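Enquirer: fold the following, please.
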Amino acid sequence: MSPINLPTFLKLPLLLCEAVCMRINATPPNAPLPREGIIIPDWREKFLRGLGLPCRIFRLLSWSAMFIEFIVIVAMYNPEGAISRLILATLASSDKCVSNIRITPLLILGNILTISGTSLRVRCYRTLGRFFTFELRIQSRHQLIKEGPYSVVRHPSYTALILTVLGAFTSHASGSWIVNCGLLKTPIGVSLAMIWVGVALAVIASLLLRIPREDDLLRKSFGIEWNLWARKVPYCLVPGIY
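Expert: The predicted structure is shown next:
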């Protein structure tokens, strides 16, 4: 895909924004629940809860790639400095690799997906308030929230997280340090990329598997109120599709 004719240094705020968005998505808005309050009905929830360490690895790999690209871009603008020469000699395989780090349409699309997903996720945090937890649980005096994004789809926070993950992939698909500087041509690089992709796909799959169980839990807890809401809001993630 053709690059956009913009100065490469404009990637720096985009990389920072992506890193902040990933942090927001991964940080619970409320304190984690005690183990005795968590509902783990079957293997699906065990699978999701087992992704804690892999997700931390995913974030570490993502942040590392962003940090490396950030410092390489900074070094590009002062290539004669001692630290810049060390950075470029260590992290940039060739001058062509450095010149190909640029803003592309896929980068812009990836950032749009990431920012949109994070904005929606924050909206869900605020709409649910104290009821938003990463764990599956019905709390004391729990209420069925039907306002805001929950009046459009039943699981908008999952939509938001999936958008953010897809955005992370897309923004690094072209014009990035990962693609242009030879990392994917090494066994270690390929292995890390496979781990990154595998964890991301596992997260998306776990969310899709969790939806029926979460709906069933809410249906049992709220009965007719949930049925009326589900009739009014029939889609789980994307209006008109699913």
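Enquirer: going by C-alpha atoms from here, please, whenever you check contacts or count neighbours.
Expert: Fine.
Enquirer: residues in contact with stretch 87-103?
Expert: Residues external to stretch 87-103 that are found in contact with it (CA atoms under 8 Å, 6 or more residues apart in numbering): 3-8, 10-11, 68, 71-73, 75-76, 79, 175-177, 180-182.
Enquirer: pull the longest helix from the chain.
Expert: Longest helix of the chain, by residue count under DSSP state H: helix 187-222.
Enquirer: sorry, back to before: among the contacts of stretch 87-103, which ones are buried?
Expert: 8, 11, 68, 72-73, 75-76, 79, 175-177, 180-181 (16 or more other CA atoms under 10 Å).
Enquirer: got those as TSV, with distance to Ile103 columns?
Expert: Formatted as TSV, these follow (distance: CA to CA, whole Å):
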residue	distance to Ile103
Thr8	6
Lys11	6
Ile68	16
Val72	14
Ile73	12
Ala75	17
Met76	15
Pro79	20
Gly175	6
Ser176	8
Trp177	11
Asn180	13
Cys181	15
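Enquirer: among the residues you listed, which ones are in helices?
Expert: Residues from the buried ones among the contacts of stretch 87-103 lying in helices, with DSSP H as the criterion: 11, 68, 72-73, 75-76, 177, 180.
Enquirer: most widely separated two among the residues you listed?
Expert: With CA to CA as the measure, no two of those lie farther apart than Ala75 and Asn180, at 16.1 Å.
Enquirer: can you count the residues close to Leu61?
Expert: For Leu61, the tally of surrounding residues (other CA atoms under 10 Å) stands at 16.
Enquirer: check contacts around it.
Expert: Taking CA under 8 Å, 6+ apart as the contact definition, Leu61 lies against 192, 196.
Enquirer: now do it against Ser119, distance only.
Expert: Summarising the geometry, the distance separating Leu61 from Ser119, computed by CA to CA, to the nearest Å, is 23 Å.
Enquirer: what are the contacting residues of stretch 129-148?
Expert: For stretch 129-148, contacts defined as CA under 8 Å, 6+ apart pick out 28-33, 37-40, 123-125, 127-128, 214, 218, 221-222, 225-226, 229.
Enquirer: buried subset of the residues you listed?
Expert: Neighbour counting over the contacts of stretch 129-148 (16+ other CA under 10 Å) leaves 29, 40, 123-125, 127-128, 214, 218, 226, 229 as the buried ones.
Enquirer: in strands, which of the residues you listed appear?
Expert: Judged by DSSP state E, the subset of those located in strands is empty.
Enquirer: I'd like the residues you listed as CSV, with distance to His142 appended.
Expert: Conversion of those to CSV gives the following (distance: CA to CA, whole Å):
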residue, distance to His142
Pro29, 17
Ile40, 18
Arg123, 19
Cys124, 16
Tyr125, 15
Thr127, 14
Leu128, 10
Glu214, 14
Leu218, 10
Trp226, 13
Trp229, 16
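Enquirer: Leu161: which of those is nearest?
Expert: Checking the buried ones among the contacts of stretch 129-148 against Leu161 with CA to CA, the nearest one is Cys124 at 10.9 Å.
Enquirer: sequence B follows; please return its structure for comparison with A:
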Amino acid sequence: MSLLRAPLTLLATYGMGYALTQPNPPISNEERAAYRSPEVKLGRLFLLWPMSMKVINWANGLCEVGAIVAHNFPRPPLTDRILSMLIGPGHSAASLQVNRSLLFATFLTTVGSYIRHQCYRTLGRFFTYELSIRKKHQLVTAGPYSVVRHPAYTGSILSLAGIHVCIFGPGSLLRASGVLDTEIGKVIIGAAALHGVVMGYFFISRTIEEDKVLKNQFGEQWDRWAQNVPYRLIPYVF
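Expert: Below is the predicted model:
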């Protein structure tokens, strides 16, 4: 059963990676200079966050898959060394199992990355990580933007929630290795919780800021859209 966890972990990791991948080049310095939000002031340093997240998630995912493969296809002494390094003494890779937690996590990241993909396709060259109004910008109200006004953030929230469940849930590498039971593990859990709170605040504040910019740019057209699509992230909730 643990062998099946490997492709599911890779699928969840890929989904999160796709959701963090910018579909277009970064905006120009001229476009960036038009806004004064904190993220714009950070410039290209702001783009280090998705890159860092991808590195961390892929490192965890590949290590977990490596432990699963080494456990299911033993080739001493190589696989023994791999398991000793990834799992540690006194722990077993047999606990790396498929469970409801992993299935739920994979579902969330898959749905989240699909929503992001639809947003990439619908917005085309207008999709940017940094706040900007591009040359000949148009207000896009089709596809996922006919359901909520900021569906890309909805996709990100789903993907982030899914990858956190995958990494920290039962049957994961961090659980099986006992890392989360150590002092370092407590720091990791605290950092992950803080990251979740910060990102939640960022997504909510970003939707408010984007609405202000779009309303200022498109006026009555934005008002009609906001009337037809009253929710920012989750239908009937927010």
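Enquirer: picking up where we left off before, which single one of the ones in helices among the buried ones among the contacts of stretch 87-103 of structure 1 is nearest to Leu109 of structure 1?
Expert: Proximity of these to Leu109 of structure 1, judged by CA to CA, is greatest for Lys11, which lies at 13.1 Å.
Enquirer: map the closest one across to structure 2 for me.
Expert: With TM-score structural alignment as the criterion, the equivalent of Lys11 of structure 1 in structure 2 is Arg5.
Enquirer: what's the nearest residue to that match if we skip its chain neighbours?
Expert: Val98 (5.2 Å; CA to CA, 6 or more residues apart in numbering).
Enquirer: looking for the alignment partner of the one you found in structure 1.
Expert: Residue-level alignment of Val98 of structure 2 against structure 1, with TM-score structural alignment as criterion, gives Ile103.
Enquirer: swap in Gly66 of structure 2?
Expert: In the superposition onto structure 1, Gly66 of structure 2 corresponds to Ile71 when matched by TM-score structural alignment.
Enquirer: who's in contact with that match?
Expert: Ile71 of structure 1 sits next to Ile87 when contact means CA under 8 Å, 6+ apart.
Enquirer: what of Pro212 of structure 1?
Expert: For Pro212 of structure 1, no residue counts as a contact, taking CA under 8 Å, 6+ apart as the criterion.
Enquirer: what's the counterpart of it in structure 2?
Expert: For Pro212 of structure 1, the residue aligned by TM-score structural alignment is Ile208.
Enquirer: still on that earlier bit, so what's the residue count around the residue nearest to Arg5 of structure 2?
Expert: With neighbours defined by other CA under 10 Å, the count for Val98 of structure 2 comes to 19.
Enquirer: what's the helix or strand for it?
Expert: When elements are defined using DSSP states H and E, Val98 of structure 2 is found to belong to no helix and no strand.
Enquirer: what are the ranges of the helices in structure 1?
Expert: Here structure 1 has its helices, by DSSP H, at 11-26, 43-49, 52-76, 82-91, 95-99, 105-128, 156-171, 177-180, 187-222, 224-232.
Enquirer: show me the contact partners of the first one.
Expert: It refers to helix 11-26 of structure 1. 59, 63, 66, 70, 73, 102-103, 111, 114-115, 118, 121-122, 161, 164, 168.
Enquirer: if you rank those residues by neighbours, which is first?
Expert: Scoring those on neighbours with other CA under 10 Å, the highest-scoring entry is Thr114 at 30 neighbours.
Enquirer: what does it align to in structure 2?
Expert: When structure 2 is aligned by TM-score structural alignment, Thr114 of structure 1 is paired with Thr109.
Enquirer: against Tyr114 of structure 2, how distant is the residue nearest to that match when sequence neighbours are not counted?
Expert: Nearest-residue entry for Thr109 of structure 2: Ser159, 3.9 Å, with adjacent residues in sequence omitted and distances by CA to CA, 6+ apart. In this view, Ser159 of structure 2 and Tyr114 of structure 2 are 10 Å apart by CA to CA.
Enquirer: with Ser132 of structure 2 instead?
Expert: Remark: distance between Ser132 of structure 2 and Tyr114 of structure 2 (CA to CA) = 23 Å.
Enquirer: which one's more surrounded, those two?
Expert: For Ser132 of structure 2 versus Tyr114, the count of surrounding residues by other CA under 10 Å is larger for Ser132: 21 against 18.
Enquirer: quick check: whatever residue of structure 2 lines up with Lys185 of structure 1 vs Tyr145 of structure 2, distance?
Expert: For Lys185 of structure 1, the aligned residue in structure 2 is Asp181 (criterion: TM-score structural alignment). Separation of Asp181 of structure 2 from Tyr145 of structure 2 (CA to CA) stands at 43 Å.
Enquirer: more neighbours: those two, which one.
Expert: Just comparing Asp181 of structure 2 and Tyr145: by other CA under 10 Å the higher neighbour count belongs to Tyr145, 20 against 11.
Enquirer: which residue in structure 1 aligns with the more buried one?
Expert: With TM-score structural alignment as the matching criterion, the partner of Tyr145 of structure 2 in structure 1 is Tyr150.
Enquirer: ok, Ser172 of structure 2 next?
Expert: When structure 1 is aligned by TM-score structural alignment, the residue opposite Ser172 of structure 2 is Ser176.
Enquirer: quick one: the residue nearest to that match when sequence neighbours are not counted and Asp95 of structure 1, what's the gap?
Expert: Once flanking residues are discounted, Ser176 of structure 1 sits nearest to Ile101: 5.2 Å by CA to CA, 6+ apart. Distance of Ile101 of structure 1 to Asp95 of structure 1, computed by CA to CA: 10 Å.
Enquirer: tell me which of these two has more neighbours.
Expert: Counted by other CA under 10 Å, Ile101 of structure 1 and Asp95 do not tie: Ile101 has more neighbours, with 24 against 12.
Enquirer: give me the distance between the more buried one and Lys11 of structure 1.
Expert: In this structure, Ile101 of structure 1 and Lys11 of structure 1 are 9 Å apart, going by CA to CA.
Enquirer: now do Arg49 of structure 1
Expert: Distance from Arg49 of structure 1 to Lys11 of structure 1, by CA to CA: 34 Å.
Enquirer: end-to-end on stretch 227-238 of structure 2?
Expert: Comparing the first residue of stretch 227-238 of structure 2 with its last one, the separation is 14 Å (CA to CA).
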